[in-house]
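Novice: Here is my input; please provide its structure:
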Amino acid sequence: MKTSQADILILPGLKGPDDDLWLTRWERKLPTAQIVGQPDWHAPNASEWSARLGGAVAQATRPVILVAHGIGCHVVAHAVKAGIDLGPVAGAYLVAAPDPQAADAAPAHRAFGAPALTPLPFAAALIAARNDPHCSPERARAFARAWGAEFVDAGESGAIDSAAGFGPWPEGLMRFAGFLKTIPSVQ
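Specialist: Down below sits the predicted model:
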């Protein structure tokens, strides 16, 4: 699949889109991409954010590819568990999922609730760093197994955010292109 064949819905994490972050840059660079807005970027709510995702998917005119960062990864899993219609979704590219149940989890991550560990009914890849301050590599691998996602080790990349130096993230865009190649095109 090519980016031009899909509606790319981007789900930022806590604090929302950051002008320097790779996902905001991707939205500007990829003509079929758009960020799914949320009512309060500082207080993620699983039900509200999942409903917003469902509404954005319902507006899609092509197969949907989800690109999620941070708590946005959990929004995808919660939407599946809640039974929200994500029928047009062909794949999910998940980056740096935090562990809301970690002892040192950010209060907003903890308030989001327990992770939904439901298999995703579409192709998925979870990219995670060995030194992510919000999730241990073991927990990230457990999320990938539960979701049926391919696990991609991003090395020593922190939270894969702008604070960790991931503004443009060309390697991530190349990995995304590789992920898209695994998804059959719809004629």
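Novice: From here on, just use CA atoms for contacts and neighbour counts.
Specialist: OK.
Novice: Excluding chain neighbours, what is closest to the most centrally placed residue in the chain?
Specialist: Nearest to the mean C-alpha position of the chain, counting by CA atoms, centre = their mean, stands Ala68 at 1.6 Å. Leaving aside its sequence neighbours, Ala68 sits nearest to Leu11 (CA to CA, 6 or more residues apart in numbering; 4.5 Å).
Novice: do Val57 as well
Specialist: Ranked by CA to CA, 6+ apart and with sequence neighbours excluded, the top spatial neighbour of Val57 is Leu86, at 6.4 Å.
Novice: how about this one, so we can line them up?
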Amino acid sequence: MAHYLDLPPHKLAGDPLILIVPGINNSNPRHWQSRWERQREDCARVDLGMWDDPHRNTWVNKLNLAISRAERPVVLVAHSLGCLAVAWWAEYEQPSQGNPVVSALLVAPPDVDRPGTDPRLARFGACPRSPLPFPSFLVASDDDHYCQLRTARMLANDWGSRFVFAGTVGHINAESGLGDWTFGQELLGRLLREHRVEQDRLAPPLLRDAARQSRLAATP
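Specialist: From the prediction side, this is the model:
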């Protein structure tokens, strides 16, 4: 795997690429992840492969390859077991703060350590519990049969994620009937705005002013 420990903070520049990280069986066309991918030009899906029979290290390696090939800041949008691929990527790669992943939206992570869970999920246990080296939201439902709400809250605390309650919407997938999932889009928008603010804070004054003028000129 490639490592990012030798990258100075915020070396990667430019607008972030949004990488969609699905879970088991991929995300079908009705899934909000697929809808976002169709709607956004800054969005791409990670082809993890082995969708119905996932292998942890294979998924992590493929995620790592997609991140490194982006050659720009990355925002991860993961669902279900894809959240565990993200956590294991951070555990293995130990990336520096903000490089190359600047933030993540982690939706409905399953409890891979629960006794009797699907063996395909159990392959991703024991779940990493180290804080993630980038800002993140962890979104959960109170009737998700893959993870109890209190377990999701504890996981958010361990990962250093901001916990977000999504309501009573099952596994927050296509079967949840969320359509384009406007609430999730708002969370993603917040992560992108926070990244822009951080970039402005760190940029030299002349570059910062130029970036602001460019954004103002692009505003209708």
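Novice: Need the TM-score from the superposition.
Specialist: After superposition, the two chains reach a TM-score of 0.91 (TM-score structural alignment, normalised by the length of the first structure), with 184 aligned residues with a CA RMSD of 1.7 Å.
Novice: who touches the residue nearest to Val57 of the first structure in this structure?
Specialist: 54, 57-58, 79-80 (CA atoms under 8 Å, 6 or more residues apart in numbering).
Novice: Next: Pro100 of the first structure.
Specialist: Taking CA under 8 Å, 6+ apart as the test, what Pro100 of the first structure contacts is 106, 109-115.
Novice: make it 7 Å
Specialist: 109-110, 113-115 (CA atoms under 7 Å, 6 or more residues apart in numbering).
Novice: Among these, which are located in helices?
Specialist: 109-110 (DSSP state H).
Novice: Now, of the contacts of Pro100 of the first structure, which are buried?
Specialist: Among these, the ones that count as buried by 16 or more other CA atoms under 10 Å are 109-110, 113, 115.
Novice: which one of those sits closest to Gln101 of the first structure?
Specialist: In terms of CA to CA, no member of these lies closer to Gln101 of the first structure than Arg110, at 6.2 Å.
Novice: Can you find the partner of the closest one in the second structure?
Specialist: Applying TM-score structural alignment, one finds that Arg110 of the first structure aligns to Ala122 in the second structure.
Novice: now swap in Asp161 of the first structure and tell me
Specialist: Using TM-score structural alignment, the equivalent of Asp161 of the first structure in the second structure is Asn173.
Novice: Check the burial of the residue nearest to its match when sequence neighbours are not counted by counting its neighbours.
Specialist: Among residues not flanking Asn173 of the second structure along the chain, His31 sits closest, at 5.8 Å (CA to CA, 6+ apart). Here the number of neighbours of His31 of the second structure (other CA atoms under 10 Å) works out to 21.
Novice: Can you give me the distance of His31 of the second structure to Arg38 of the second structure?
Specialist: To Arg38 of the second structure, His31 of the second structure is 11 Å away according to CA to CA, to the nearest Å.
Novice: Equivalent analysis for Ala140 of the second structure, please.
Specialist: Counting by CA to CA - Ala140 of the second structure and Arg38 of the second structure are separated by 24 Å.
Novice: Grab the longest helix from the second structure for me.
Specialist: As assigned by DSSP H, the longest helix anywhere in the second structure is helix 182-202.
Novice: if you go through the first structure in chain order, where are the strands?
Specialist: Using DSSP state E, the strands found in the first structure span residues 7-11, 33-35, 64-69, 89-95, 123-128, 150-153.
Novice: how about Gln34 of the first structure, what's its partner in the second structure?
Specialist: Checking with TM-score structural alignment, Gln34 of the first structure has Ala44 as its match.
Novice: There's contact between that match and Leu19 in this structure, I believe.
Specialist: Yes - at 5.1 Å, Ala44 of the second structure and Leu19 qualify as touching, with contact defined as CA atoms under 7 Å.
Novice: Tell me how many other residues surround Asn157 of the second structure.
Specialist: Asn157 of the second structure: 16 neighbours (other CA under 10 Å).
Novice: The first structure: which residue goes with that one?
Specialist: For Asn157 of the second structure, the residue aligned by TM-score structural alignment is Arg145.
Novice: Over to Asp143 of the second structure?
Specialist: Here Asp143 of the second structure is matched to Asn131 in the first structure, going by TM-score structural alignment.
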